[in-house]
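Q: sharing a model prediction with you, sequence too.
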Amino acid sequence: MTLSARPLRARIHLDAILHNYRLAKACAPSARALAVVKANAYGHGAVRVAQALAPEADGFAVACVGEALELRESGICNPILLLEGVFSPDEITLADRAALAMVVHCPQQLDWVLAARPARPLQCWIKIDSGMHRVGFAPGDFQQAYARLSACPHLGLVVAMTHFARADEPEHPYTLVQLDAFGRALGSLEIPCSLANSAAILAWPQAHRDWIRPGIMLYGASPFADAGAGAAELLPAMTLESALISIRELGPGDPVGYAGRFVCDRPMRVGVAAVGYADGYPRHAKDGTPIAVNGRLSRVIGRVSMDMMTLDLTDIEHAHLGDRVELWGRTLAATDVARWSDTIAYQLFTGISRRVPLVYEHG
């Protein structure tokens, strides 16, 4: 027996991801670029995204060994960096076998690297905490850590790196504070450097240096509160879409959905789309969150439930069962949906659940 599938799907536009990678490279033409494909390429499918980028990518960045090995097993031969480094000495053996570069961000990881006996020189990126205050060597401790690392006989490439806390706020001076702290930590050392995430690639050219790390911009979402600083040229890489499965006429005073959060204030046509929070759409989306039906903008009304959500069709003429509903994508920016849901596009993308099929497209 053939079972019919729900009409929900996430269309992944691979050409858009390639365009966005090229845009990152164009912003920093003298730098090489690691495409960040951690968290299953921000929900877009790490293997397929990496395969699409592999002919041009200078390398990839992932969070952990497991994510890196998935790429290696799929045939990806480009350099791969472990952004959190290794979590035990045993993982250095795995990294060595798979030719993975690793971040070193604490004395314990440094000791593990120095005690290792790899078959080939290890590639290490040593992280400086320039003000993010998550991980990394304090600026005053960097020189000693670097000296120990660079004296190690089984070390190859060493890159100094940091991460910005407020680069997505182009008017805020804290990024300049971090740039200064990074520069003081390096002192007179002349080694390859990597500072720029997506926001810094677009808004802080002084941070480009030798390696950039485009992440959210690869997937077509702006890292900023608005589309400024070059983000307007990004192309959305995911279109999350479903279809209308119910349409009904309601009158003034009729409640909609759980707890009756929305109450009709006039005669209304209310549609139901086959998508809910179990698919990754935010349950806390407010009434008025934008949504598109047949390419026309409308609004979410009522509380999002597990498998369904309700929307206003009153001003959408000729809407019928089966008509296309876009949750975000080329008509509607994911950042706009995120803003109405008190979250960020990163969480929308990475929250897509496994029951949503990813459909890959070129063009």
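A: That came through, no problem. Numbering: from 1, shown residues only.
Q: hey, let's count contacts and neighbours off CA atoms from now on
A: Noted.
Q: host element of P118?
A: Per DSSP states H and E, P118 falls between elements, in no helix or strand.
Q: touching, it and T93? I think so.
A: Yes: assessed by CA atoms under 8 Å, P118 is found in contact with T93 at 6.8 Å.
Q: where do the strands sit along the stretch 251-363 of the chain?
A: Using DSSP state E, counting those that start in this stretch, the strands of the stretch 251-363 of the chain run over residues 255-256, 262-263, 268-273, 290-293, 296-299, 309-312, 324-328, 358-361.
Q: then this one, side by side with the first:
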Amino acid sequence: MPRPIYAEINTANIKSNFEIIRGVNSGQKMWSVVKANAYGHGISNIWRHLNSTDGFALLDLNEALLLRKEGWTGKILLLEGFFEHTDLEIIDEHQLTFAVHSDWQIDALRNYHFANKVDVYLKVNSGMNRLGFTPFEIGNVLNKLRRIPYINSVTLMSHFANADTREGVIEPMMTIDNLHTPENVEHCLANSAALLWHRDTHRNWVRPGIILYGASPSGNWADIADTGLKPVMSLKSKIIAIQHLKKGDAVGYGGNFRATNNQTIGVVACGYADGYFRTSREGTPVLVDGVRTGLVGRVSMDMLTVDLTSCPSACINSDVELWGEHLPVDVVANAAGTIGYELLTALAPRVTVRVI
């Protein structure tokens, strides 16, 4: 019998989330972001359930080629562009759209003879200070790109550092609106947070990422609880052992938890080698047979332990939800000192994935 831990991917929920997001924007075209193997959900598991999207956005050429191999013939955007001159051959063959954020990339484009016209996303550094050209450079760079005969269109793209706050896009949008560029240049600006909370950023293309998977861009589940978005991944396991502690008995490595009274503890087949964070604190919520309880003791490589006081009927093989449809990943992540993005993308390869 295989170890009783698995991630369940609910395709009905990702379809529903996609339609909700379609309803939030104002008719803009949509890149569905599937970077990091679809935020840990598996590109192969989800792309067909998003095939009414206008395009897929990702980072890795191998993931782009996977989409092509599996039958997606539509648009694919490489969010960080290309990393080597030799990547252009693959980009040309598979007709990929890509970001340009550095001078060396422009030089590479000038020196490569494309067989097909290509669409380019010009990255504007509007305050994030990661990738992109400064606002003062954009006009000149845009002119350079437009003089390259193989380039079909140039779209301005930027990314917001603080779109999950009320005032977070004001300065970046002022920067973008003050650019000296032709009026007919399309914009792709809105990430998940901006799409939900800053309608003025929507422009021509939007780029939903984490909200497709039913988690919050702010890291706070309450911020999206009334949107209808639903978690797509549920991490599930079983109780594999039960321990009856006496007052003073310790649990786990280091013995940092000790029972203050007689206490029943459940051992769950899940640990940090499965992607569950070792930093998760005592009390991090867990569902056992649908009843909310919490961690006790340290998370180890293959197991963790939970307090069964609130679920006295729990037994060997009782169902456990570590996060998912009934326990949002953002809630668990907060208790672990991280964000839902990190838990979802940290799912370990050894965890079986079931698509429903």
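A: It's in. Here the structure is a predicted model, which is why all the values come from computation and not from measurement.
Q: TM-score for these two?
A: After superposition, the two chains reach a TM-score (TM-score structural alignment, normalised by the length of the second structure) of 0.97; 355 aligned residues with a CA RMSD of 1.2 Å.
Q: and the strands of the stretch 251-363 of the first structure: which comes nearest E233 of the first structure?
A: Among these, the nearest to E233 of the first structure by CA to CA is strand 324-328 (17.3 Å).
Q: where does the closest one end up in the second structure?
A: Under TM-score structural alignment, the match for strand 324-328 of the first structure in the second structure covers residues 319-323.
Q: give me the mean distance between the matching stretch and the first structure.
A: Its matched residues in the first structure lie on average 0.3 Å from stretch 319-323 of the second structure after superposition (mean CA distance after the TM-score superposition for the first structure).
Q: what about that stretch, distance to the chain center?
A: Distance, stretch centre to chain centre, for stretch 319-323 of the second structure: 21 Å (CA atoms, centre = their mean, to the nearest Å).
Q: do the same with stretch 11-28 of the second structure
A: Counting by CA atoms, centre = their mean, stretch 11-28 of the second structure is centred 16 Å from the centre of its parent chain.
Q: equivalent analysis for stretch 346-354 of the second structure, please.
A: Averaging C-alpha positions (CA atoms, centre = their mean) puts stretch 346-354 of the second structure 16 Å from its chain's average.
Q: with stretch 255-264 of the first structure instead?
A: Relative to its chain's centre, stretch 255-264 of the first structure lies at 34 Å (CA atoms, centre = their mean).
Q: equivalent range in the second structure for that stretch?
A: Residues 250-259 of the second structure are where stretch 255-264 of the first structure lands when matched by TM-score structural alignment.
Q: what ranges do the helices span in the stretch 201-350 of the second structure?
A: For the stretch 201-350 of the second structure, helices defined by DSSP state H, counting those that start in this stretch occupy the ranges 329-336, 340-345.
Q: out of those helices, nearest to M174 of the second structure?
A: Counting by CA to CA, M174 of the second structure lies closest to helix 340-345 out of the helices of the stretch 201-350 of the second structure; the figure is 28.7 Å.
Q: which residue numbers in the first structure go with that closest one?
A: So helix 340-345 of the second structure sits over residues 345-350 in the first structure, by TM-score structural alignment.
Q: just the buried positions in the matching stretch, please.
A: Buried residues in stretch 345-350 of the first structure, counting neighbours by 16 or more other CA atoms under 10 Å, are found at 345-346, 348-350.
Q: contacts for the match of strand 324-328 of the first structure, please.
A: 233-239, 268, 285-290, 327, 329, 332 (CA atoms under 8 Å, 6 or more residues apart in numbering).
Q: swap in stretch 29-40 of the second structure?
A: Under CA under 8 Å, 6+ apart, the answer for stretch 29-40 of the second structure is 43, 46, 50, 53-60, 63, 77, 204-210, 212-213, 341, 344-347.
Q: from start to finish, how long is it in a straight line?
A: 24 Å (CA to CA, to the nearest Å).
Q: ok, stretch 130-141 of the second structure next?
A: End-to-end distance (CA to CA), stretch 130-141 of the second structure: 18 Å.
Q: which bit of the first structure covers it?
A: Taking TM-score structural alignment, stretch 130-141 of the second structure hits residues 134-145 over in the first structure.
Q: next: stretch 194-213 of the second structure.
A: Under TM-score structural alignment, stretch 194-213 of the second structure corresponds to residues 200-219 of the first structure.
Q: list the buried residues in the top strand by length along the second structure.
A: In the second structure, taking DSSP state E as the definition, the longest strand is strand 233-245. By neighbour count with 16+ other CA under 10 Å, strand 233-245 of the second structure contains the buried residues 233-240, 242, 245.
Q: any idea which helix is longest in the second structure?
A: The helix spanning the most residues in the second structure, taking DSSP state H as the definition, is helix 11-24.
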